[in-house]
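A.B. asks: I'd like to go over a predicted model; first the sequence, then the structure.
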Amino acid sequence: MHSQAEKHRPGTPGEVFVAFLKLGVTSFGGPIAHLGYFRDELVVRRKWIDEAGYADLVALCQFLPGPASSQVGFALGLLRAGPLGALAAWTAFTLPSAILLFFFATVSAAIAGPVGAGLLHGLKIVAVAVVAQAVWGMAKSLAPDRERAGIALAGIVCVVFVAGAFGQMLALAAGALAGLVFCRAKAAGPSVPLAFRLPKRVGYAALAAFALLLGFLPLVAAGAGQQGLSLFDAFYRAGALVFGGGHVVLPLLQSEVVATGWVTQDAFIAGYGATQAVPGPLFTFAAYLGAVAGPQPNGVAGAAIALVAIFLPGMLLLVGALPFWEGFRRRLPAQAAMRGANAAVVGILGAALYDPVWTSAIFTPKDFTLALAGFVLLTVWKAPPWAVVLLCAGGGVSLALS
């Protein structure tokens, strides 16, 4: 048995890189599923952070624009090994899918035929098992009583009847308010402080950089007339203005790169299909778009510009918020509010388990059987996620060919 101090001792950037590289090559299923993978690997297995602290980070990143799962990973790397750990986490989690999508862009070969369709379908079934495991585990720890179970149920109602990112924001805000009313007696304080060790001046600087880039980049890009700067501006704005991450960014990207003629509609759709078949964050779709965009810069340079630009605003906002986060969450009213918000997160994840995760993957009793097998392997047998990915991907191909 490890002591609490050993469980939460500082790590190294190398350790963080290895952990997130494993996640980067096995985390299929989109941002909601990624949170399940993170929880299983870093909360349950490695114990870098406790369940309540992890849920607090998820709630914070749900509030901020940008790729929520990548922001959570960045914060966990920062917590474990400082700024270099944060950079290691982002790099290791992002590069595998970015490299795969860049390779896809260079060969221009879309996945086709029954094998490709079955593989994609099997990966969607993986997401069902992973998200179901996350909902089950988080519900037991974050909504264990009547009050918080009721808040989680109310969160589901919010996101079902109010579509889009606004519904998620409403659920979190309503959960926090309900926590102030119903969870004050249970507010005993965070079990482990989230010591990010970021000075407030760093937070102010990050917020100022975010605002300046968002406000002045379009003016500078229009005046300079340089395609590389215009490309950076387009992807920065897409990353800065999206709430909810993942699929929400797609219409913004389409308006930036297809409407301008940089990428054809056919190439955009083919790249989107390929993005569904690779692990890691959906925002790495930007690497594909930057690689195929025209005029130059494209290829490696375009992919790098687009990739950095789309992730940068979300990370600046996160760094801007973190110096103030620990002081906020240590106050008793804040603790009660966060208990309510954490319960609402369970509701949001529960709603996402049905739509879009379940509705896009489970069409037949065979699909349900495969998803249930993956869920049992994860929760009862404690199988590693990569093994479940292989099982469901192979099962999807077998179903397509049968």
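C.D. replies: Everything's here; your move.
A.B. asks: contacts, neighbours, all on C-alpha from now
C.D. replies: Will do.
A.B. asks: number of residues surrounding the closest residue to residue 247 other than its chain neighbours?
C.D. replies: In this structure, residue 247 finds its nearest non-sequential neighbour in residue 282, 7.2 Å apart by CA to CA, 6 or more residues apart in numbering. Using other CA atoms under 10 Å, residue 282 is surrounded by 27 other residues.
A.B. asks: and here's the other structure:
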Amino acid sequence: MADTVTAAREAHQSTAWEVFRVFLRLGLTSFGGPIAHLGYFHDDFVVRRKWLEEKTYADLVALCQFLPGPTSSKVGIAIGLSRAGYLGALAAWTGFTLPSAIALVLFAYGVDAFGSTLGSGWLHGLKVAAVAVVAQAVLSMMRSLAPDRERATLAVVAAALVLAIPSAFIQIGVILLGAVAGMTWLRQQAPTDHVAMPHTVTRGAAIAAIVAFFAILLGLPLLVAAFPSHSLQLFEAFFRAGSLVFGGGHVVLPLLQASVVPPGWVSNDAFLAGYGAAQAVPGPLFTFSAYLGAVMGPAPNGWLGAALCLVAMFLPAFLLVVGPLPFWDDLRRQNWARSALCGVNAAVVGLLLAALYNPVWTSGILKPGDFALAAAAFLLLFMWQTPPWLVVAFCALGGAALSTIQL
């Protein structure tokens, strides 16, 4: 522990302002989703700036993948924490998140201003783009997180359960089921080349963060039941989504859809249009929460709703970075922990597979022209490696063209 703290102090060479400037540039230019973000981070912080050693960065990525929440954002928060303390963590998150959040809130205002055109062709094209993006995410995650018969079977069972019993609670149950199945069915060996993480988090601060995380996660539903308030309901729904998402930003889609569409807070068309637009902006996909907060019908909405949902969505990431750091060295040596994570990852592939069908496919593919446009978008993404924002623009134009020729 003393060596870890000493290493962190030696790495404390940046101001929070410097951290903010570096991450703001990344927030403006990092297209391509969490895997691409991790590549940008590696190039910037390991290769160019040498803020982290290669093995230290790999270990940091492993920790952030082990925990729920947005992986690339957690890595960024941890890097900011190691460079400039808690203020550096906040600066890293703000710089990386702000550009896409602002862009999506502005898009939400556009959707609200032109609500009468919600069924227009270009907006439907965004829903078609979501089909291609989620399909590619399912294929990519299946290859990496469910590559064998056991995990693929677990993913399909999870998808079937979620489709058969559509509710937020069954999604949580599927994640827990994946953890249990992993510990009993999937045996993983812990790595031996472990590298200690540089940080300044004390065990007392870590325990406080873990207690705060579970207190909010378990206490907010009781508070909402005792004191009904739409603001509390919003905060609880988005905090829960940010707390239970494994496997990348796309997996947040079914959790958020189950939370905001059935109560009528956001229409399904507006939800999928925003999800399509989120593919066209840089930075973390979890800033989709800012769009939902802004476009929401009941107050708070607009900028206030966007800020509330954004903070609720990312607060678990802060707590789940600070909390486990002092204990990660011991936990990673436990085979049961790695086995549980393998099962959870397979289950979340099933969650995303279910979301591909409902609501993404059922809302986006309504006629043969939609299927042809989605197939072309998938081809561009998967085979031609076209940037997602270009594919989204292509689908918007294609949707507008299809609406004029009624195909």
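C.D. replies: That came in fine, so what should we check first? Predicted model, so just to flag it, every value in this text is computed and none were measured.
A.B. asks: any idea what the TM-score is?
C.D. replies: Once superposed, the chains reach a TM-score of 0.68 (TM-score structural alignment, normalised by the length of structure 1), with 345 aligned residues with a CA RMSD of 4.4 Å.
A.B. asks: how about the contacts made by the residue nearest to residue 247 of structure 1?
C.D. replies: The contact partners of residue 282 of structure 1, by CA atoms under 8 Å, 6 or more residues apart in numbering, come to 30-31, 246-247, 275-276.
A.B. asks: what subset of the residues you listed is buried?
C.D. replies: Taking 16 or more other CA atoms under 10 Å as the criterion, what is buried in the contacts of residue 282 of structure 1 is 30-31, 246, 275-276.
A.B. asks: now those as TSV including secondary structure and distance to residue 205 of structure 1?
C.D. replies: What follows is these, written out as TSV (DSSP: H, G, I helix; E, B strand; the rest coil; distance: CA to CA, whole Å):
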residue	secondary structure	distance to residue 205 of structure 1
30	coil	31
31	helix	28
246	helix	27
275	helix	34
276	helix	35
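A.B. asks: so which two of those residues are the farthest from each other?
C.D. replies: 31 and 275 (12.6 Å; CA to CA).
A.B. asks: coming back round to it: just the contacts of residue 282 of structure 1 now: which is nearest residue 327 of structure 1?
C.D. replies: Residue 327 of structure 1 has its nearest neighbour among the contacts of residue 282 of structure 1 in residue 31, at 27.6 Å by CA to CA.
A.B. asks: that closest one touches residue 246, doesn't it?
C.D. replies: Yes - between residue 31 of structure 1 and residue 246 a contact is recorded at 6.0 Å, counting by CA atoms under 8 Å.
A.B. asks: of the buried ones among the contacts of residue 282 of structure 1, just say which sits nearest to residue 373 of structure 1.
C.D. replies: Using CA to CA, these come closest to residue 373 of structure 1 at residue 30, 20.0 Å.
A.B. asks: the closest one pairs with which position in structure 2?
C.D. replies: Superposed on structure 2 with TM-score structural alignment, residue 30 of structure 1 falls in a gap with no aligned residue.
A.B. asks: pull the longest helix from structure 1.
C.D. replies: Scanning structure 1 for the longest helix, with DSSP state H as the assignment, gives helix 68-107.
A.B. asks: packing partners for that one?
C.D. replies: Applying 3 or more CA pairs under 8 Å, 6 or more residues apart in numbering; DSSP states H and E, we find helix 68-107 of structure 1 packed against helix 13-26, helix 31-38, helix 51-63, helix 265-276, helix 285-292, helix 299-329.
A.B. asks: pick the most deeply packed of those.
C.D. replies: helix 285-292 (a mean of 30; mean count of other CA atoms under 10 Å).
A.B. asks: and the angle for that helix with helix 299-329?
C.D. replies: 160 degrees (axes from the mean of the first three to the mean of the last three CA atoms, to 10 degrees).
A.B. asks: packing partners of helix 285-292 of structure 1?
C.D. replies: helix 68-107, helix 265-276, helix 299-329.
A.B. asks: and the longest one, what's buried?
C.D. replies: Read it as helix 68-107 of structure 1. Here helix 68-107 of structure 1 shows 68-102, 104-105 as buried, counting by 16+ other CA under 10 Å.
A.B. asks: and the angle from it to helix 13-26?
C.D. replies: Using the same axes, to 10 degrees: helix 68-107 of structure 1 against helix 13-26 is 60 degrees.
A.B. asks: flag every buried residue along the very next helix or strand once past helix 68-107 of structure 1.
C.D. replies: Next along the chain after helix 68-107 of structure 1, taking DSSP states H and E as the criterion, comes helix 113-142. Buried residues in helix 113-142 of structure 1, counted by 16+ other CA under 10 Å: 115-135, 137-139, 142.
A.B. asks: starting at the chain centroid, how far to helix 113-142 of structure 1?
C.D. replies: 15 Å (CA atoms, centre = their mean, to the nearest Å).
A.B. asks: next one: stretch 216-225 of structure 1
C.D. replies: On CA atoms, centre = their mean, the centre of stretch 216-225 of structure 1 falls 30 Å from that of its chain.
A.B. asks: next: stretch 6-20 of structure 2.
C.D. replies: 26 Å.
A.B. asks: do me a favour and get the end-to-end distance for it?
C.D. replies: Start and end residues of stretch 6-20 of structure 2 are separated by 24 Å (CA to CA, to the nearest Å).
A.B. asks: give the buried residues for that stretch.
C.D. replies: In stretch 6-20 of structure 2, the ones that count as buried by 16+ other CA under 10 Å are 7-9, 11-12, 16, 18-20.
A.B. asks: residue 151 of structure 1 maps to what in structure 2?
C.D. replies: So residue 151 of structure 1 corresponds to residue 154, using TM-score structural alignment.
A.B. asks: its match reaches residue 346, doesn't it?
C.D. replies: Yes - contact criterion CA under 8 Å: residue 154 of structure 2 and residue 346 qualify, at 6.3 Å.
A.B. asks: so between these two, which is more surrounded?
C.D. replies: residue 346 (32 against 25).
A.B. asks: now which residue in structure 1 aligns to the more buried one?
C.D. replies: In structure 1, residue 346 of structure 2 lands on residue 343 (TM-score structural alignment).
A.B. asks: quick check: which element contains that match?
C.D. replies: Using DSSP H and E, residue 343 of structure 1 falls within helix 332-352.
A.B. asks: with structure 2 superposed, average distance for that helix?
C.D. replies: Once superposed with structure 2, the aligned residues differ from helix 332-352 of structure 1 by a mean of 1.4 Å; criterion: mean CA distance after the TM-score superposition for structure 1.
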